[in-house]
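Engineer: from the sequence below, what's the structure:
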Amino acid sequence: MSDDPYQVLGVAKSASVEEIKKAYRKIAKESHPDLHPGDAAAEARFKAAAAAFDLLKDPEKRARFDRGEIDASGEERRRERTYYRDFAEEPGNPYRQGPRYETHGDDADIFAEFLRQQAGHRGGGFGRRDFHARGADAHYALEVPFLEAATGGSMRITLPDGSDLEVKIPKGASDGQTLRLRGKGGPGYGDGGAGDAYVTLSIQPHPVFSRAGDDILMTLPITLDEAVLGAKVEVPTIDGPVKVTIPKGATSGQVLRLRGRGVAAGGRTTGDQRIELKVAMPREVDDDLARFMEEWRKSHGYDPRKGVTA
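Structural biologist: Reported below is the predicted structural model:
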């Protein structure tokens, strides 16, 4: 599998953030371990896509990667290291006049770190014999119900080993947002700390609500008589139903606003709920309604299309 995050996600280097997010979500849905239990190839593809998305969604990391300053894992790129060059002059080095041993890439970094710890401080000869390294980061995808994302909550992820991981969903969580759970990744080596877990959220659609920033949007059907005469009706909100007044003469497309009934995310102004009215005709127009409208049209007819020209 390629180490290039652009190739992993199948996007061009000029791809927008939205294109990158769309590509990642497609791979995550197709290859998530929960959907393919026991499929090592799917799990590897999912993990690679998560790591690539984590790097490319961050403008600063992406720019540094494009300039060659960091590698696909986000680590600083280092020159090739050799045992001879880095350690040949250490006092007490038994291989001081020996041959040159070269290592490359990630193996070189690990080997060099091991030898540094073995060599101890300058002048001290070979000292510590242990090796310490931070654990690997873990990447997961989590589908979150719309209301959980809007109001906050707690969910659990089942891990490949059968254990689970609690994920606290913050109020106002957004689609594609990645949460960092410190110390919830792979175990470290020696005294090295555990890695972190990165959980990318995918917000599920809701049958009634949608979001525009921290505002909640919905369409409310009203009857013909409610539109003409006005009424008080019950309307759902993300925090429970409330009573709303429909004004006399309401029309389709008219928007009512409920102040402070949107998403209340920490550090941001609470959003509103916007209700778009839609006049719904009765399933059948009976004779009484037809006769009434015929008489009403004779004396009150009007042209709502007046002034509308092609």
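Engineer: from here on, contacts and neighbour counts on C-alpha atoms
Structural biologist: Noted.
Engineer: mind listing the strands for the stretch 151-300 of the chain?
Structural biologist: 153-158, 164-169, 178-181, 197-203, 210-212, 215-223, 231-235, 242-246, 255-258, 273-280 (DSSP state E, counting those that start in this stretch).
Engineer: which residues does the longest helix seen in the chain contact?
Structural biologist: Scanning the chain for the helix with the most residues, using DSSP state H, yields helix 40-56. Residues outside helix 40-56 that contact it (C-alpha atoms under 8 Å, 6 or more residues apart in numbering) are 4-6, 8-9, 17, 20-21, 24, 27-28, 31-33, 36, 61-62, 72-74, 138-140, 178.
Engineer: next up, for comparison:
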Amino acid sequence: MAQDPYTTLGVARGASEADIKKAYRKLAKELHPDRNKDNKAAADRFGQVTSAYDVLSDKDKRGRFDRGEIDGEGNPAAPFGFGGGQQGGFRGAPGGFAGGAGGGDFGDIFEGLFGRGRAGGGGGFGRQAPAKGANLAYRLAVPFEDAARLDPQRVTLGDGKTVDLKLPAGVESGTQMRLAGKGEPGPGGAGDAIITIEIGDHRFYKRDGDNIRLDLPVSLKEAVLGGKVKVPTVDGPVMLAIPAGASSGKVLRLKGRGFGGKAGRGDQLVTLEIELPAGDDALKTWAEAAPESNPRARLGV
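Structural biologist: Predicted coordinates:
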């Protein structure tokens, strides 16, 4: 019998989309095959969690499950124990009647299973539609800079074929993409490939929503006198104007150099970090002659 996706993810039936997504991310992180090598139980559980999220993250599927029209794996529900659907990708038990499914009456369920036509003016059931093949789950590691620019990614599927995948605006770790008909074959057609995106970290960039943050070292001379300095971005180096008298912690903005978001591309936020030269006697002499001041006065100390 297929599992209840709400139970699998540990959420209530009235859970919001955000709660469902949060629960899936937590479980997927704990159970991911990369963190549970040679652990079949974790792999099976990961497949069940992915399957459950596949149902509950799709408004149409969630509604059909809640009405009892499909089981927890997205297959047509089989009332009264009649034969179940195909087993899902990385999932355990074959499909069956979705225990705990709420809502719809059996007339609607039968209509969904067997179609509107009934033999002899409604005296018997029609033939059940053949089930599709299983969905297959994939993980795609995407470099930070590629994700920011939304560069297409080449994916190699289980059959050895490659697909160029176009990343969606606002992509982030945990984003799932569906390739229709790229799963396992079945009597009713092939299932789908479900691809989970994982964006890699970067050695000096940090993501902040659709913006990218960068701590930029500048010399004391550049901070005092100002000038233009070369700054790395995900699109390549650009020149950035440093205002004269800039302090450490000052944030400068490079528009349109962030992540490709749904509302347009974000910016790169550059935080200046002044590096003092070591062993500079002239700087030491200047500091000793400088008038006393308290830059912390605004903090009340």
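Engineer: where does the TM-score land?
Structural biologist: After superposition, the two chains reach a TM-score of 0.72 (TM-score structural alignment, normalised by the length of structure 2), with 267 aligned residues with a C-alpha RMSD of 3.9 Å.
Engineer: re earlier: which secondary structure elements does the helix or strand just after the longest helix of structure 1 sit against?
Structural biologist: Proceeding N to C from helix 40-56 of structure 1, the next assigned helix or strand is helix 59-66, under DSSP states H and E. Applying 3 or more C-alpha pairs under 8 Å, 6 or more residues apart in numbering; DSSP states H and E, one finds that helix 59-66 of structure 1 contacts helix 40-56.
Engineer: give me the angle between the helix it packs on and helix 59-66.
Structural biologist: 110 degrees (axes from the mean of the first three to the mean of the last three C-alpha atoms, to 10 degrees).
Engineer: can you list the buried residues in helix 40-56 of structure 1?
Structural biologist: 42-43, 45-56 (16 or more other C-alpha atoms under 10 Å).
Engineer: next one: stretch 27-35 of structure 2
Structural biologist: Using 16+ other C-alpha under 10 Å as the burial criterion, the residues of stretch 27-35 of structure 2 that qualify are 27-28, 31-33.
Engineer: what does that stretch rub up against?
Structural biologist: Taking C-alpha under 8 Å, 6+ apart as the rule, stretch 27-35 of structure 2 contacts 9, 39, 42-43, 45-46, 49-50.
Engineer: farthest pair within those?
Structural biologist: Spanning the widest gap among the contacts of stretch 27-35 of structure 2 are Leu9 and Asn39, at 19.7 Å by C-alpha to C-alpha.
Engineer: alignment lookup: Arg291 of structure 1 to structure 2.
Structural biologist: Counting by TM-score structural alignment, Arg291 of structure 1 lines up with Thr285 in structure 2.
Engineer: can you tell me the number of residues neighbouring its match?
Structural biologist: Thr285 of structure 2 has 10 neighbouring residues, counting by other C-alpha atoms under 10 Å.
Engineer: with Phe65 of structure 1 instead?
Structural biologist: 22.
Engineer: which residue ranges form the strands in the stretch 1-150 of structure 1?
Structural biologist: 138-144.
Engineer: quick one, helices of it?
Structural biologist: Ranges of helices within the stretch 1-150 of structure 1 are 5-9, 17-31, 40-56, 59-66, 83-87, 105-119, 146-151, based on DSSP state H, counting those that start in this stretch.
Engineer: so which of these is nearest Tyr189 of structure 1?
Structural biologist: Comparing those by C-alpha to C-alpha, helix 105-119 comes nearest, at 11.9 Å.
Engineer: does Leu220 of structure 2 touch Leu272 like I think?
Structural biologist: No. Using C-alpha atoms under 8 Å, Leu220 of structure 2 makes no contact with Leu272, being 10.9 Å away.
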